[in-house]
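Asks: Below are the sequence and a predicted model for it; my questions follow.
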Amino acid sequence: MTRHHSVRLMAVGAATLLLAATGSVTASAGSHVTVIASGLNSPRQLAFSPGGGLYVAEAGTAGNPADSPCQEHPEFGEVCFGFTGSVSKVDPAAGGFERVLEGLPSAGSPADAIGPGDIAFTGNHQFALTIGLGGSPEYRAGYGPDAALLGTVVTGDLRHLDGLDSLTEVFDATAYEAEANPDATDIDSNPVGLATWGNGWVVADAGANAVVSTRKGGSTVAVLDPVPTVGSFPFPGFPADAVPTDVVRGPDGAWYVSQLVGFPFEPGSSTIWRVVPGQAPTAWATGLTNVTSLAFAADGTLYAVEIASNGLFAGPFGSLVQVHPGSSTHHAVASGLFAPYGVAIRGEYAYVTTGSVAAGGGQVLRIAR
């Protein structure tokens, strides 16, 4: 089955042109939305450190065909590798951002880069980072040895940041996918969402359609089944890939997993799954569309980001949604956002990345919830 595992947005070119023309990523978001940082390169997930710093993973701008290793992708044409990914610190109060870690792996094209995807903290300064791939070990090898950190989880320390030299690979999600192949289809790994779990991490691998633990060399926590389409395109019951995108620990100790759902990106097909290790996933909320990120507030309310609230074929304009457990209808806190992706909650505000497929056009919004 052909995978549509990453943020391959189909209409990215047109949406990016629209962004340039309007200069706005909050077409109908309302006055309770404030832009606090602009100029990011395809920002994805974001997280607060225990000390209160807000950090964003930027997927980057991939590589330059003129001087970077490139290869032909069967679906997307020429894709190139470069060291354009980064991690930035955003000032929630004063606004603006500073890139604190640069030169990280990034592959694809400037409008469809895969690189740093999520950041999670294990202490005041220690962090882990997913670096995506969207392919097999052979696809990764096609970029050459410099691309070895694509498809992995790495760790670092905010006090000692010096590009790749400051990072340590702790888990090769792509190698695990090649060995275990949790969903028993083609070998395809794209580690995106990340959460801490004891002395290791839990990873949402969008390509593998699985949630994986990094502990003891890797193990499969859950596999998400294909999602049969309701409509007639491309045919009734077409098995769309689940595409898990984020994993967070709930107040009850269970894992909660979001899903994008692959081609044809059918509206309303995304479910938030409750996962208890050793048990089958159970549907916790339904009726969402193309979900990329989850975050629990202190009061136990769950928020989700829909990168395209009407489905990706309608264009990457999405929403921040307050999720109602056990329901298929949910409250849009802010809508009309251009390619939103990540969410973090702090006090009465949600912080959301937008322009997640825009080189230099990414933003962080502060949204009163």
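Replies: Good, I have the coordinates.

Asks: use CA for all of it now, contacts and neighbours both
Replies: Noted.

Asks: What's the local residue count around the residue nearest to Asn199 when sequence neighbours are not counted?
Replies: Excluding its sequence neighbours, the residue lying closest to Asn199 (Cα to Cα, 6 or more residues apart in numbering) is Arg215, at 7.5 Å. Arg215 has 15 neighbours, counted by other Cα atoms under 10 Å.

Asks: check contacts around Arg215.
Replies: Listed by Cα atoms under 8 Å, 6 or more residues apart in numbering, the contact partners of Arg215 are 199-201.

Asks: Check Gly115 too.
Replies: 58-60, 62, 85, 104-107, 131-133, 150.

Asks: which one of those residues sits closest to Pro281?
Replies: Gly132 (24.0 Å; Cα to Cα).

Asks: Distance from the lengthiest helix in the chain to the middle of the chain?
Replies: The residue-count maximum for a helix in the chain (DSSP state H) belongs to helix 12-22. Relative to its chain's centre, helix 12-22 lies at 21 Å (Cα atoms, centre = their mean, to the nearest Å).

Asks: list the buried ones in it?
Replies: 12, 15-16, 19 (16 or more other Cα atoms under 10 Å).

Asks: Spell out the residue ranges of the helices in the stretch 101-250 of the chain.
Replies: 137-141, 173-180 (DSSP state H, counting those that start in this stretch).

Asks: So which bits of the last one are buried?
Replies: Neighbour counts using 16+ other Cα under 10 Å place 173-178 of helix 173-180 among the buried residues.

Asks: where do the strands sit along the stretch 151-300 of the chain?
Replies: Shown for the stretch 151-300 of the chain, the strands assigned by DSSP state E, counting those that start in this stretch span residues 152-157, 168-172, 191-197, 200-205, 210-213, 219-223, 227-228, 239-240, 244-249, 255-259, 270-275, 282-288, 291-296.

Asks: Could you identify the helix or strand that succeeds the last one?
Replies: Looking back up the chat, that one is strand 291-296. Tracing the chain C-terminally past strand 291-296 and defining elements by DSSP states H and E, one meets strand 302-306 next.

Asks: another one to put next to it:
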Amino acid sequence: MGKAAIRIGTTVAALALAAIGAPAVARQQDGGRAAPKTVVPLMGPRGVDALGDGRTLVTESGGNFSLVVERRHGPARVVPLGNLPSEFPPAIAKGPHGVIYLLTGASGPPPEQRQPALRGRAAAPPATLFKWKRGWPAPKPVVDIGAYQKTDPDPWDQENLPTDSNPFGVVALDDGTVLVSDAAGNDLLRVWPKKRKIKTVARLVPRTVPVPAGLPDVPPPMGPLPPAGTPIVSEAVATSVTVGADGYWYVGELRGFPATPGTSQVWRIKPGSKNATCDPLHPRKGACTRYADGFTSITDLAAGPKGIYALELSKKSWFAFELGLPGAQEGGLFLIRHRGATPRVRELAAGRLVNPGGVDVSDHVYVAGPLFGPGALLRLR
């Protein structure tokens, strides 16, 4: 994904793929009823934590994090809170007692290739969970996710990088612990900030996917590609995590190279689990079960009273976007509801989202994007 491979893409070394055999999914569109409205313009927005009452935490390129405050009369106000110097916007989540958590991903590019605003500045440590409270001059590191992953190798690694780490999604729990999804480690972690302790909740097993048709010639190191239809074992790439209304923990997959459309899954994990396995060959077994299948390049999840929302960076896949294929800039937002054995999926704001980076739900559904360049915080009806 170019800059898009972002640290999904420095994750690209950690990107991997999945298998077919998705269960039938009942899909429909909203007919445009959920047309998004711009709340406030932002630059390269990604992190979104909707707090309710028109207040939303956001992060932008360069590491700025702010509180957006909507007003009944007049435009929304952006209240700058701080900065965590990083090439790619950190993930953000509000915890108990006014604590705000920020999560950096894999290492950025070398100093000479950084954004102009970051050149000459010390970048925040990569793969680290930070916390910040009002009045603090800067976020403080809590735990080094990357260091933990060196002690917890991925047993199904396909890239010869079993201890690689690219923390990508974060959510704070009411008990003071924090969930982190690692897109390179292909797992869900639980952090105890006060004890500076980390445990592995669940590991996502690779699945086998066919090389998609319609891709152009790809140069090394990713190419040349095998013929379309050739099966490839590929990793899950756990980009996202949320807590459902049922209290269960949900994890979404990006799906790695070659990012075959329709192979990203959403997993449902029993709270308090340790070392669970999310296995596409046994999707109904154990503490981690498959909630839904058939998605493409999921970058974020959110939960609301109506169900789980899955956000796709590109409906054609991140790889198609990186290759510049026509239409690959269109993203997707889907509401997933389970009624019986078959999940019902409804697309929201169809055709109206461009490479969105983040989603969350309070009294409205909020989406941040485009992820690259000038963007906005959007509100859906």
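Replies: Cool, the structure landed. Treat the numbers as computed from the prediction; the structure is a model and nothing was measured.

Asks: Please say which position in structure 1 Thr208 of structure 2 maps to.
Replies: Aligned counterpart of Thr208 of structure 2 in structure 1: Pro228 (TM-score structural alignment).

Asks: now its match: how far from Gly262 of structure 1?
Replies: Using Cα to Cα, to the nearest Å, Pro228 of structure 1 is found at 11 Å from Gly262 of structure 1.

Asks: same deal with Ala113 of structure 1?
Replies: 18 Å.

Asks: Of these two, which one has the most company?
Replies: Higher neighbour count among Ala113 of structure 1 and Gly262: Ala113, with 33 against 27, using other Cα under 10 Å.

Asks: Of the helices of the stretch 101-250 of structure 1, give the one that comes closest to Phe127 of structure 1.
Replies: Across the helices of the stretch 101-250 of structure 1, closest to Phe127 of structure 1 is helix 173-180 (Cα to Cα), at 17.3 Å.

Asks: Average offset of that closest one relative to structure 2?
Replies: Relative to the matching residues in structure 2, helix 173-180 of structure 1 has an average distance of 1.2 Å after the fit, by mean Cα distance after the TM-score superposition for structure 1.

Asks: And that helix, how far out from the chain middle?
Replies: On Cα atoms, centre = their mean, the centre of helix 173-180 of structure 1 falls 19 Å from the chain's centre.

Asks: Just tell me the aligned range of that helix in structure 2.
Replies: Using TM-score structural alignment, helix 173-180 of structure 1 pairs with 145-152 in structure 2.

Asks: Residues contacting the matching stretch, please?
Replies: Residues contacting stretch 145-152 of structure 2 (Cα under 8 Å, 6+ apart): 126-129, 163-167, 185, 198.

Asks: In these, find the pair that's most separated.
Replies: Maximum distance among the contacts of stretch 145-152 of structure 2 (Cα to Cα): 17.4 Å, for Leu129 and Thr163.

Asks: Which one of the two is surrounded by more residues?
Replies: Between Leu129 of structure 2 and Thr163, counting by other Cα under 10 Å, Leu129 is the more crowded of the two (28 against 18).

Asks: Tell me the counterpart of that one in structure 1.
Replies: Per TM-score structural alignment, Leu129 of structure 2 is aligned with Val153.

Asks: Report the contact partners of the residue nearest to its match when sequence neighbours are not counted.
Replies: Nearest residue to Val153 of structure 1 in three dimensions, chain neighbours excluded: Thr130, at 4.6 Å (Cα to Cα, 6+ apart). For Thr130 of structure 1, the contacting residues are 116-119, 151-154, 191-194, by Cα under 8 Å, 6+ apart.

Asks: pretty sure Tyr55 of structure 1 is touching Val87, no?
Replies: Yes: if you go by Cα atoms under 8 Å, Tyr55 of structure 1 and Val87 touch, sitting 6.7 Å apart.

Asks: coming back round to it: in structure 2, which of the contacts of Thr130 of structure 1 remain in contact?
Replies: Retained in structure 2: 116, 118-119, 151-154, 191-194, out of those (criterion both residues aligned by TM-score structural alignment, their matches' Cα atoms under 8 Å).

Asks: Include distance to Pro244 of structure 1 when you put these into CSV, please.
Replies: CSV is the format used below for the kept ones among the contacts of Thr130 of structure 1 (distance: Cα to Cα, whole Å):
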residue, distance to Pro244 of structure 1
Pro116, 16
Asp118, 13
Ile119, 16
Gly151, 15
Thr152, 16
Val153, 16
Val154, 20
Pro191, 9
Val192, 9
Gly193, 8
Leu194, 11
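
Asks: and of those, the nearest to Val343 of structure 1?
Replies: Nearest to Val343 of structure 1 among the kept ones among the contacts of Thr130 of structure 1, with distances taken as Cα to Cα, is Asp118, at 10.7 Å.

Asks: what sits against the closest one?
Replies: 44-46, 56-57, 129-131, 192-194.

Asks: Which of those residues sits closest to Glu98 of structure 1?
Replies: For the contacts of Asp118 of structure 1, the nearest to Glu98 of structure 1 is Val56 (10.1 Å; Cα to Cα).

Asks: buried ones in stretch 128-144 of structure 2?
Replies: 128-133, 139-144.

Asks: Stretch 347-356 of structure 2 now?
Replies: 347-350, 353-356.

Asks: Show me which of those is closest to Glu330 of structure 2.
Replies: Val354 (4.8 Å).

Asks: For the closest one, which non-adjacent residue is closest in space?
Replies: Glu330 (4.8 Å).

Asks: what about Ala238 of structure 2, neighbour count?
Replies: Neighbours of Ala238 of structure 2 (other Cα under 10 Å): 36.

Asks: Alright, calling it a day.
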